[in-house]
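Just to be clear, the model below is a prediction. Sequence and coordinates:
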Amino acid sequence: MIEAELPQNEAGRIYALNGYQILDTMAEQGLDDLVQLASRICEAPVSIISLIDENRSWFKSSYGVPRGEVERKYSICSHAILQKDIFVIEDTLLDERFHDNPAVRGDLSIRFYAGAPLTTCDGFNLGTLCVLDSKPRQLSEHQYQALSVLATQVVQQFELRKSNLEILRKNKELQYLNESKDKFFSIIAHDLRAPFHGILGFSDVLETEIETLDEQSIRDIAGYLRSTAQATFKLLENLLQWAMSEGGAIVYQPQSVNIAELMSDVCEILQAIAQKKNIQIECDIEEGLHCYVDLNMMLSVLQNLISNALKFTPNGGQIYLSARKQQEQVEITVRDTGIGMSDEAFKNFNSRQQIRSEKGTEGEKGSGLGLLLCLQFIEKNQGDLTVKTEKGAGTTFVIHFSTQQSHRSQLINVDYKMIGEEYL
């Protein structure tokens, strides 16, 4: 037996074959009809659509034998894909390449073989439409031409199938984009209207009634305007981040990040909020700890999680931040002594379903996008996020990231299918 050489375009051929997403799929009536027709026209008891991958000849459709596969080195089709035209062996026992082949000597008892290459428009032979017989014979000119035509029809079926899969994929993407758009406008309509109504209302009071207000009242209104403006600004930032992520515009730029320095930067940003609620933030960061992530995404993740902890922790509470190395991963923990998550919120988080935004311990409102962005960015950095919560005892978020560099796409492609909608 002589094994077939690899085609010169083998790498491209395998890539093209995988692009059809057809290997190891179920039988399809249209292709089954073509192999049956090939068998009848060529007056052969067996007909097969055989696809050749790296290691095997896999039967997409077959007539006369069960669907299955054989090792590539034993497949006569592996010789046929080296040809431009139909590959015909009138008597395998008289051919030194096949006379001792297990497929010839075994149960199939192949004595006659004719295989038409399944050639794509790019010139890749994916496999064959072949007919087999247990006795030596020839193909008539009519049968030869018919087998060639049927092989072309098989490839067209492949192309049609590929186009249908692409349409389904595009429709699914469009559905996600429409859902995201509706979600986006819903958040804008709900979360932006409310603070602006307050800002406009108190601004009107200051403009029309400032002479009647005492100093404390003015300070109270100014404080409300400031806190509301800050919350609205954060909402706008999150909306912009989400919109850019949804459009694939956020560039993923991983680097080795010092966790202690990152935590320090985040705590500095949020220190004013912590002081206002008299919340103590304690850090326990392993010295010299680094992880390989996108710095801006990590900053956003930690800022949102710690903001979340501050929001749901009552006055005088505590927040504990820790980071330690575990084998080839970094474990980052954000734990608070707050009110904990509701049963519904916890259940929805674990099932990645919509989580209703809830008010904080002092009536703080959230953007509805913070946790969404956290999950999005953590997943894009090949990390994972888990949560443990107990009513009245607090919530713990645990993140795991790799300490090693990995090869990732430089643009984020968003999939909201498995991400909750609102929490913060």
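Looks like it arrived, so ask away. It should be emphasised that the depicted structure is a prediction, and the values quoted were computed from it without experimental measurement.

use CA for all of it now, contacts and neighbours both
Noted.

which residues touch residue 322?
283-286, 332-334 (Cα atoms under 8 Å, 6 or more residues apart in numbering).

Assign it to helix, strand or coil.
Under DSSP: H, G, I helix; E, B strand; the rest coil, the three-state class of residue 322 is strand.

quick revisit: quick one: which of the contacts of residue 322 is most hemmed in?
residue 333 (24 neighbours; other Cα atoms under 10 Å).

May I ask you to confirm that residue 256 is in contact with residue 290?
Yes: using Cα atoms under 8 Å, residue 256 is in contact with residue 290, at 6.0 Å.

Those two: who's more crowded?
Each of residue 256 and residue 290 has its neighbours counted (other Cα under 10 Å); residue 290 has more, 24 against 15.

what about the residue nearest to that one when sequence neighbours are not counted, distance to residue 292?
Nearest non-adjacent residue to residue 290, counting by Cα to Cα, 6 or more residues apart in numbering: residue 258, 4.6 Å away. From residue 258 across to residue 292, the span is 9 Å (Cα to Cα, to the nearest Å).

higher neighbour count, those two?
residue 292 (21 against 15).

What strand or helix carries that one?
strand 290-294 (DSSP states H and E).

Check which helices and strands that strand sits against.
With contacts defined as 3 or more Cα pairs under 8 Å, 6 or more residues apart in numbering; DSSP states H and E, strand 290-294 has these neighbours: strand 254-258, strand 329-336, strand 394-402.

Residue 217 is nearest to which of these?
strand 329-336 (33.4 Å; Cα to Cα).

Comparison target, given below:
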Amino acid sequence: MQQKYISSKEKLRRAALAEYAIFNSGEDKDYDQLTYLAAKICQVPVAKISIIGKNKIWYKSVYGVEQDEISRKNSFCEQSIWAGEEIFSINSKDHPEFFEQAKGVYQCNYQFYAGVPLLNANGHAIAVFSIFDTKIRKLDTEQKKSLLALANQCMNLFEARKHKTKLQHVQRKLKQKYKELEKFASLVSHDIKSPLANIISLTELLKDENKEKLDDQSRQYLDFLVESSYSLRNYVDGILKFYRSDHILEKDFEDVHLPTLLKKITDLYSLEENVQITYPDKGHLKKVNKAALSQVFMNLISNALKYNKKNQRKVDITFKTTDSYYCFAVSDNGNGIKKEDIDKIFKLFTTLDAQDRDGNHGSGIGLATVKKHIEQMQGSIDVISEIGEGSTFKFKIKRP
């Protein structure tokens, strides 16, 4: 059988192999199981998954013999990838020349070989799934089907590894871009906050030193200027908190006593007038991100109290568990949210016309951060609300 070696095809084949990052990639039990099955089903002593390099053949998995790598020249795998056959199967009786050439390549004196080229989507062979025997034999129909099926599964593993490698590369690039964006946001916010502080200070000074000279309208203009400056400063602070929130998600997971966690958070609001916050007196959480969960509760409780114009402000927190999730609900008797606005409140920088009890507008960042934290903890959040009656934020996070 004439070897079909074309240099341009070989270059394309090597380029395809490089995409899989499989050469010299170490042992893997998944591949070892495939070679074990191939040897048992086909009743042969040796099975291999051979990665075809430039000059060498390296084994991703070997069953039945110990061998690190061999020369590619005169190997059976070299014949397999250029034969153009689904299964390249030969024995020494019918093709003595191949076995004579291979004597200096292999440790054993093989008399039978069958190899399935592992092809990528463009038809380039990156490896060979093969079996060997020291005696002359042939495969029956079922053994051929089984060998092809195992080879197909091996190629699926290669594809999965390739996609995983690409994903990891994209993740690294995104992480680097995110760090650059965070650094940019930090620098810009600093450059904005410094002149903002000057604007606020100078405006307050101007108002105090000229309070007798300014009419009511002029003083009102200055008040608007100060208020807008504070709003912009809070907005900048919110952006920084959102981008820095990913650092919270990198914290270690730990066991949490829920009542203790909630007590520390609710104590922050206990000094406010007419505030009543209730929470469970029992609850143990295993392996959760305490920092992220604390941030979620702080944002939800803070919003529940800010957007509540009633004299007696109430927040009730409940907790239950399922087989897969820790489930929470934060309910209030506040202003409520319009049904058409519920889908908007978790979008970054989306603000509603509503004002808090101090007359301030939100930044559209707090609830976006809440949603991000919960989704990173493999959970979800929903809202039930009625104008004038209050809202209930139900969320769940994955439990171990």
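Cool, got the structure. Treat the numbers as computed from the prediction; the structure is a model and nothing was measured.

re the thing from before, can you tell me which of the contacts of residue 322 of structure 1 carry over to structure 2?
Compared against structure 2 with both residues aligned by TM-score structural alignment, their matches' Cα atoms under 8 Å, these retain 283-285, 332-334.

now these as CSV including distance to residue 207 of structure 1?
Compiled in CSV, those are given as follows (distance: Cα to Cα, whole Å):
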residue, distance to residue 207 of structure 1
283, 45
284, 49
285, 49
332, 48
333, 47
334, 43
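
compared with structure 2, how much does the strand holding residue 292 of structure 1 deviate?
With mean Cα distance after the TM-score superposition for structure 1, strand 290-294 of structure 1 departs from structure 2 by a mean of 3.8 Å once superposed.

just the angle between that strand and strand 254-258, please?
140 degrees (axes from the mean of the first three to the mean of the last three Cα atoms, to 10 degrees).

which other residues reach strand 290-294 of structure 1?
By Cα under 8 Å, 6+ apart, strand 290-294 of structure 1 touches 252-259, 329-330, 381, 401-405.

Closest to residue 11 of structure 1 out of the kept ones among the contacts of residue 322 of structure 1?
residue 332 (41.9 Å).

Setting the sequence-adjacent residues aside, check what's closest to the aligned residue in structure 2 for that closest one.
Matched by TM-score structural alignment, residue 332 of structure 1 corresponds to residue 328 in structure 2. Leaving aside its sequence neighbours, residue 328 of structure 2 sits nearest to residue 319 (Cα to Cα, 6+ apart; 4.6 Å).

Correct me if wrong: that neighbour contacts residue 331.
No: applying Cα under 8 Å as the test, residue 319 of structure 2 and residue 331 come out as separate, 11.7 Å apart.

out of those two, which sits in the busier spot?
residue 331 (24 against 18).

how close does the more buried one sit to residue 264 of structure 2?
When distance is defined by Cα to Cα, residue 331 of structure 2 is 19 Å away from residue 264 of structure 2.

Residue 130 of structure 1 - nearest residue in space that isn't next to it in sequence?
In space, residue 130 of structure 1 is closest to residue 115, 3.9 Å off (Cα to Cα, 6+ apart).

Which secondary structure element is home to that neighbour?
strand 112-119.

How much space separates the spatially most central residue of structure 2 from residue 164 of structure 2?
Nearest to the geometric centre of structure 2 sits residue 171, at 7.8 Å (Cα atoms, centre = their mean). Taking Cα to Cα as the measure, residue 171 of structure 2 falls 10 Å from residue 164 of structure 2.

same thing with residue 350 of structure 2?
Counting by Cα to Cα, the gap from residue 350 of structure 2 to residue 164 of structure 2 is 35 Å.

Likewise for residue 32 of structure 2?
20 Å.

more crowded one of these two?
Taking other Cα under 10 Å, residue 32 of structure 2 and residue 164 do not tie; residue 32 has more neighbours (18 against 13).

quick one, strands of the stretch 301-400 of structure 2?
Ranges of strands in the stretch 301-400 of structure 2, per DSSP state E, counting those that start in this stretch, are 313-321, 325-332, 380-386, 390-398.

That concludes my questions; thank you for your assistance.
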